[in-house]
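Trainee: Provided below are the primary sequence and the corresponding predicted coordinates.
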Amino acid sequence: MKKNMTNPKTKSSTASGAKPGTQFGTNVVKQPLALVLLAALAVGTAGVTLYSPSSTAADEKKPAATPALTVSTTRPQQATLPLRLTANGNVAAWQEASLGSESNGLRLTEVRVNVGDVVKKGQVLAVFSADTVNADVAQAKAALAEARANAAEAQANAKRARAVQASGALSEQQVSQYLTAEQTANARIESARAALASQQLRQKYTQVVAPDSGVISARSATVGSVVGAGTELFRMIRQGRLEWRAEVTAAELKNIRIGGTVTVKAANGSELKGKVRMIAPTIDPQTRSALVYVDLPPDTRSNAPFKAGMYASGHFELGTSGALTLPQPAVVVRDGFPYVFRLNADSRVSQLKVQTGRRMGDRIEILSGVGDGMQVVQNGAGFLNDGDLVRVANAGPAAAATSPAANQRAAN
């Protein structure tokens, strides 16, 4: 009889109804299942916590949105602004005088003025050598004296011929010769006088004098040079008067009147008040603009702010008119366009594009885009964006009526 060699531990496991090796496998399967159940329980608990009444109450107690900026507001106002027409143009001399030599072949011995000098009418500007001219004058005077002596003899002969003409002592031919000689002698006197006057005129031309008061603007005279007749020696601005030649389009000419006031501003910042003297009768076919001549006050100082040839801008005063205006800080320029920020009832701002016009001091004319009673942001507008929530610092009765939300927050 064989002995039972079965292990006691194995036997007891078998007796209990479990197969060998099954206990370890069962434990491995049960552990993941427990983890899954615990995860599901945690998710359920979190869901209950998320949707619990206490969580909803916490959300309701969250603070409202914070205003982006504290601003002040204003409303458009009616104002009277001047009507102005702006133009550009050159400053030029009212009239220029060209001063030159009227004698031919004379040497320039003295130049008494220079560029920028203020001269008066009749003042000597330059002197030519008069030696040759003085000799010619002396010769002309001698010729005149000779003609007068010949004329005196001829007149005496003619007088005697008339005395004996009735007696017949002289023939008619001889009497006629004496009378003709008298007339010829008188004519020679006139010729000699004219020659003397011509030489005296040449003598006068040895001095170049100013034909009018003004300012010397150019000089080409050089001491020692021999110049011909008509050669320019100086150029002068008559009476020191300048004019502004404004370029104005044809459509704008109808608004300009003769005698109207004009403010001209030079490149160096100097300003002068002028008056419209004349409007050009023609329009340039290339630029389609016309010139308006504006007289400027005369200024003969060497350091006068306005100079001939200077480019200047200016505006014509055309009267006044009413306009809707806003303070300058209320208008913000972005991307080359002007904007304002309207304050809405919910204390948020809306960016509105506007069209601007004239300026006077710190006020800007608003042509379109803003209503008469609209409340807009004044101080702080440059830091806002469309839709920003703001706090109004200067909220008066009108602002409070426009912004009930702000009033509710203030009450809380």
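Mentor: Yes, it's here.

Trainee: C-alpha only now, for contacts and for neighbours.
Mentor: OK.

Trainee: for the stretch 101-250 of the chain, what spans make up the helices?
Mentor: Secondary structure of the stretch 101-250 of the chain (DSSP state H, counting those that start in this stretch): helices at 131-164, 172-204.

Trainee: also this one, for the comparison:
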Amino acid sequence: MPDTLMPRSSEDAARRPSAPRRWRWVVVGLLAVALAGGIAAWRMRSPAAVAPPPSTPTVLTVTTVVATPRSVPHRIPADGPIVAWQEMRLGMELGGLRVTDVTVEEGDTVAAGQLLARLDDSVIAAQLDRADASITEAEASLALSRAELRRVQSLIASQNAARQTLEQREAEVLRNDARLASLRASRAEVAAMLAQTRITAPDAGVILARDILPGSVSVAGQVAFRLLRQGRVELEARVQEMDLAAIRPGQDVLVRHGARSVAGQVRAVAPSLPGNTRLGVVHVALPTDPGLLPGMFALAVIDAGAIETIAVPAEAVVFRDGAPAVFVLESDRARLRRVTIDATLKDGALAIAGGLTAGDRVIAMGAGFLADGDRVQVGDAR
């Protein structure tokens, strides 16, 4: 039986889109394709985009100065304690004697020969009196023996005395003469001991210390007084070993202690370095009564003449890694060079002890903004 076309249900008819609606979607798709193609064609027809030019490094404009040699004062710093120019230790030469009197105190100014202390001299004075009596007796015996010798000599001349008698009288004179000389030497010894019971100042000065009291018993060799000879003090300046070669006796020295300034002179340079300090000792003589006392600590500047150095403006010196340096112009590049600063000059320039040679072109203005190897442009050379 032939197939017959059966009409669809009303539900199927509702699900199937209508013809006008399908054509609408087809047109929208064609328009989208055309738009995409047009954009692609426009891009192909437009000129290619130009890539941005590569960036060029910034060139800093700087000024330069020529490193020039200059003769500058050589000032050597030093420091150290104030010490006695010469400290005299006055001791007691006799032991076992009582100290009867002490006439000075610490800080007193004394004159040469002034009595400082006295020991009990009663026993020694009695010994001296006995020595004097013995000498008087010996002198009388010598005089008598000489008179006897003269009488024997006259008798020998008249042949009334034996030769043996003459020899005996001559021997007696020699014996008495020797005894007198011995007694005189003994008296001198006692007199010296008597003088040692009096302690006197061997020179003018200031008493730094007194170590005995009245009533104490003397001990041979004991230090009784410490005397600052002539009241003079000096600075025992300590100097770096590399600076010692430039220091000579007679050079001027400015010594500072707080607000006080004292002018001195180099007296002597110690011939060796004490210990392992690597510091030399320079003895600086100070004027009388400088207002400085032994034990104080002072600073000093030694005028060691003049030296030749290289000077650059202060603005040319920069610090890299905590060390001073300058930039030297090499062609159109700034090259970092380490330097050693010696001193600041009166016009504000810096004296360079090492790292530069005369004629180097040093960058002044703009040095603080540079790094090693930077390209620079010189704006104004000085």
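Mentor: The structure has been received and is ready for your questions. Just so you know, these numbers come straight off a predicted model, no measurement behind them.

Trainee: mind listing the strands for the stretch 251-382 of structure 2?
Mentor: Along the stretch 251-382 of structure 2, the stretches classed as strands by DSSP state E, counting those that start in this stretch are 252-257, 260-269, 279-285, 297-312, 318-320, 323-330, 333-338, 340-344, 350-354, 361-363, 376-381.

Trainee: okay, those strands, which one's buried deepest?
Mentor: strand 361-363 (a mean of 26; mean count of other CA atoms under 10 Å).

Trainee: Tabulate the helices of the stretch 101-250 of structure 1 (CSV), appending distance to L38 of structure 1 and mean neighbour count.
Mentor: What follows is those, written out as CSV (distance: least, CA to CA, whole Å; neighbours: other CA atoms under 10 Å):
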stretch, distance to L38 of structure 1, mean neighbour count
helix 131-164, 136, 17
helix 172-204, 131, 17
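
Trainee: who's in contact with the equivalent of V233 of structure 2 over in structure 1?
Mentor: By TM-score structural alignment, V233 of structure 2 lines up with L242 in structure 1. Contacts for L242 of structure 1 were tallied using CA atoms under 8 Å, 6 or more residues apart in numbering; they are 91-94, 295-298, 307-308.

Trainee: Where neighbours are concerned, which of the residues you listed has the most?
Mentor: V91 (25 neighbours; other CA atoms under 10 Å).

Trainee: Check which helix or strand the alignment partner in structure 2 of it maps to.
Mentor: Residue pairing (TM-score structural alignment): V91 of structure 1 is matched to I82 of structure 2. Assigned by DSSP states H and E, I82 of structure 2 falls within strand 68-84.

Trainee: ditto for A400 of structure 1
Mentor: Per DSSP H and E: helix 397-402 holds A400 of structure 1.

Trainee: What's the first helix or strand after that helix?
Mentor: With DSSP H and E, the next secondary element past helix 397-402 of structure 1 is helix 404-411.

Trainee: for that next one, which positions count as buried?
Mentor: Buried positions in helix 404-411 of structure 1, judged by neighbour count with 16 or more other CA atoms under 10 Å: A406.

Trainee: residues touching the counterpart of L279 of structure 2 in structure 1, list them.
Mentor: Alignment note (TM-score structural alignment): L279 of structure 2 maps to S289 of structure 1. By CA under 8 Å, 6+ apart, the contact list for S289 of structure 1 reads 247-250, 283.

Trainee: re earlier: adding distance to R193 of structure 1, write the contacts of L242 of structure 1 out as CSV.
Mentor: Below are the contacts of L242 of structure 1 laid out as CSV (distance: CA to CA, whole Å):
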residue, distance to R193 of structure 1
V91, 49
A92, 45
A93, 42
W94, 41
D295, 47
L296, 48
P297, 47
P298, 44
K307, 48
A308, 46
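
Trainee: do you know how far the alignment partner in structure 1 of P73 of structure 2 is from V370 of structure 1?
Mentor: Taking TM-score structural alignment, the alignment pairs P73 of structure 2 with P82 from structure 1. As judged by CA to CA, to the nearest Å, P82 of structure 1 and V370 of structure 1 stand 21 Å apart.

Trainee: The two: which is more packed in?
Mentor: V370 (23 against 16).

Trainee: Return the residues in contact with that one.
Mentor: Contacts of V370 of structure 1 by CA under 8 Å, 6+ apart are 76, 352, 354.

Trainee: May I ask which of these has the most neighbours?
Mentor: Busiest of the contacts of V370 of structure 1 [other CA under 10 Å] is P76, holding 21 neighbours.

Trainee: check contacts around it.
Mentor: P76 of structure 1 neighbours (CA under 8 Å, 6+ apart): 324-326, 370-375.

Trainee: Mind doing that once more with 6 Å?
Mentor: 325-326, 372 (CA atoms under 6 Å, 6 or more residues apart in numbering).

Trainee: show me what contacts D79 of structure 2?
Mentor: Taking CA under 6 Å, 6+ apart, one finds 237-238, 298-300 in contact with D79 of structure 2.

Trainee: Return the distance of S55 of structure 1 relative to A42 of structure 1.
Mentor: Per CA to CA, S55 of structure 1 is found 18 Å from A42 of structure 1.

Trainee: What's the separation between S158 of structure 2 and E170 of structure 2?
Mentor: Relative to E170 of structure 2, and taking CA to CA, S158 of structure 2 is found at 18 Å.

Trainee: Likewise for L183 of structure 2?
Mentor: Look at L183 of structure 2 and E170 of structure 2: by CA to CA, they are 20 Å apart.

Trainee: next one: P271 of structure 2
Mentor: 63 Å.

Trainee: go on, L90 of structure 2?
Mentor: Taken as CA to CA, the span from L90 of structure 2 to E170 of structure 2 is 49 Å.

Trainee: what does D289 of structure 2 give?
Mentor: According to CA to CA, D289 of structure 2 stands 66 Å off from E170 of structure 2.

Trainee: residue contacts, the counterpart of V127 of structure 1 in structure 2?
Mentor: By TM-score structural alignment, V127 of structure 1 lines up with R118 in structure 2. By CA under 6 Å, 6+ apart, R118 of structure 2 lies in contact with 100-101, 197-198.
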